[in-house]
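1. Could you look at this predicted model? Sequence included:
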Amino acid sequence: MIALDSSVLLDILIGDPMYGEVSEICIGDALARDEVVVCDAVVAEVLAMLDTQVDLMETLASIGVRYEATQEAAAARAGHMNKRFRARGGKRERVVADFLIGAHAMLQCDGLITRDEGFFRDYFKGLKIVVPTPAP
């Protein structure tokens, strides 16, 4: 099972001109091999960013992505990682949702599809990261 970050999901939902197509291909490739899931933090972030009243769960189901709630252990890990981030002088632009997404992917999935590679590699060592990359 592979987790999907909100940035990649938004790429396809809003039709991002640079990343929309490569994100869609990346998700399709992942679906051909395994289940692709989003956690509650992704659902919340995406709904907050969309201008429409889209039924996100219906849209996710139509592309083969399903919702999986964050388990208690992942939520606790996210809190600890966020606390560590702040102790290291981390800026407020990093929100708890980013840590929830990373902890969910680390503890409940086999990897994460994201464009925020640096952050997740830094804070979730060992997490398999898949980055949709446009052709040069």
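-> Nice, thanks for sending it over. Treat the numbers as computed from the prediction; the structure is a model and nothing was measured.
2. hey, let's count contacts and neighbours off CA atoms from now on
-> Noted.
3. burial measure for the nearest residue to Ala73 once chain neighbours are set aside, as a count.
-> Once flanking residues are discounted, Ala73 sits nearest to Leu107: 7.8 Å by C-alpha to C-alpha, 6 or more residues apart in numbering. Neighbour count for Leu107, taken as other C-alpha atoms under 10 Å: 16.
4. Glu7 and Gln53: what is the separation?
-> That one is not Glu; residue 7 is Ser. 19 Å (C-alpha to C-alpha, to the nearest Å).
5. here's the one I want to compare it with:
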Amino acid sequence: MTLVDSNVLLDLVAADPQWADWSIASLEAARLRGPLFITDVVYAELGVRNQRIELLDEFVAKAGLELVGLPRPALFLAGKAFAEYRMKGGTRTGVLPDFLIGAHAAMTKLPLLTRNERRYRTYFPTIELILPVSAGPG
């Protein structure tokens, strides 16, 4: 089982010239190991790129993704990790989704397929990250 981050799926939606091939290959490899999950937060982030819910649901189904809700302990952990980020001087305010996704992976002990290494490694060091070799700072 693998949890999939928004950036990997957005690579497919946007046909990103740098990352789409890696994201497709990584999704296929993860699918061979078991089901692919997205959190409701990832679903919401994908919704930004879709005009209708039916189109988003079609994409999710074609990609073979299962939608799972965030467990309450993960919500709490995300809030604590975000508070720590802010106390350490983090100024970006639009990063809470990353903390929710990271906390979900940490609480469920699912590996996370992502290109965003830095924040996940810093605030959720126990999660297994599936990353490209040159993921960059995230």
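-> Alright, I've got the coordinates. Since this is a predicted model, take the numbers as computed values, not measurements.
6. Which of Ser7 and Gln53 of the first structure has more residues huddled nearby?
-> For Ser7 of the first structure versus Gln53, neighbours defined as other C-alpha under 10 Å are more numerous around Ser7 (18 against 7).
7. Contact partners for that one?
-> The contact partners of Ser7 of the first structure, taken as C-alpha atoms under 8 Å, 6 or more residues apart in numbering, are Thr114, Arg115, Asp116.
8. neighbour-wise, which of the residues you listed leads?
-> Thr114 (22 neighbours).
9. what helices or strands is the helix or strand harbouring the residue nearest to Ala73 of the first structure leaning on?
-> Per DSSP states H and E, Leu107 of the first structure falls inside helix 96-108. With contacts defined as 3 or more C-alpha pairs under 8 Å, 6 or more residues apart in numbering; DSSP states H and E, helix 96-108 of the first structure has these neighbours: strand 2-4, helix 40-49, helix 72-87.
10. Tell me the helix or strand right after the shortest one.
-> Counting by DSSP H and E, the element after strand 2-4 of the first structure in chain order, helix or strand, is helix 6-14.
11. sorry, back to before: which one among the contacts of Ser7 of the first structure gets closest to Gly20 of the first structure?
-> Distance to Gly20 of the first structure, by C-alpha to C-alpha, is smallest for Arg115 among those, at 11.7 Å.
12. Tell me which residue of the second structure matches up with the closest one.
-> Counting by TM-score structural alignment, Arg115 of the first structure corresponds to Arg115 in the second structure.
13. Quick check: the gap between Met1 of the second structure and Ala81 of the second structure.
-> Here Met1 of the second structure is placed at a distance of 24 Å from Ala81 of the second structure (C-alpha to C-alpha).
14. More neighbours: the two, which one.
-> The residue with more neighbours, out of Met1 of the second structure and Ala81, is Ala81; 20 against 15, by other C-alpha under 10 Å.
15. Who's the closest spatial neighbour of the more buried one, skipping the chain neighbours?
-> Tyr123 (6.1 Å).
16. Measure how buried that neighbour is and give me the count.
-> Tyr123 of the second structure, neighbours per other C-alpha under 10 Å, totals 20.
17. Verify the contact between it and Gly79 for me.
-> No. Tyr123 of the second structure is beyond contact range of Gly79, at 11.2 Å (criterion: C-alpha atoms under 8 Å).
18. Good, wrapping up.
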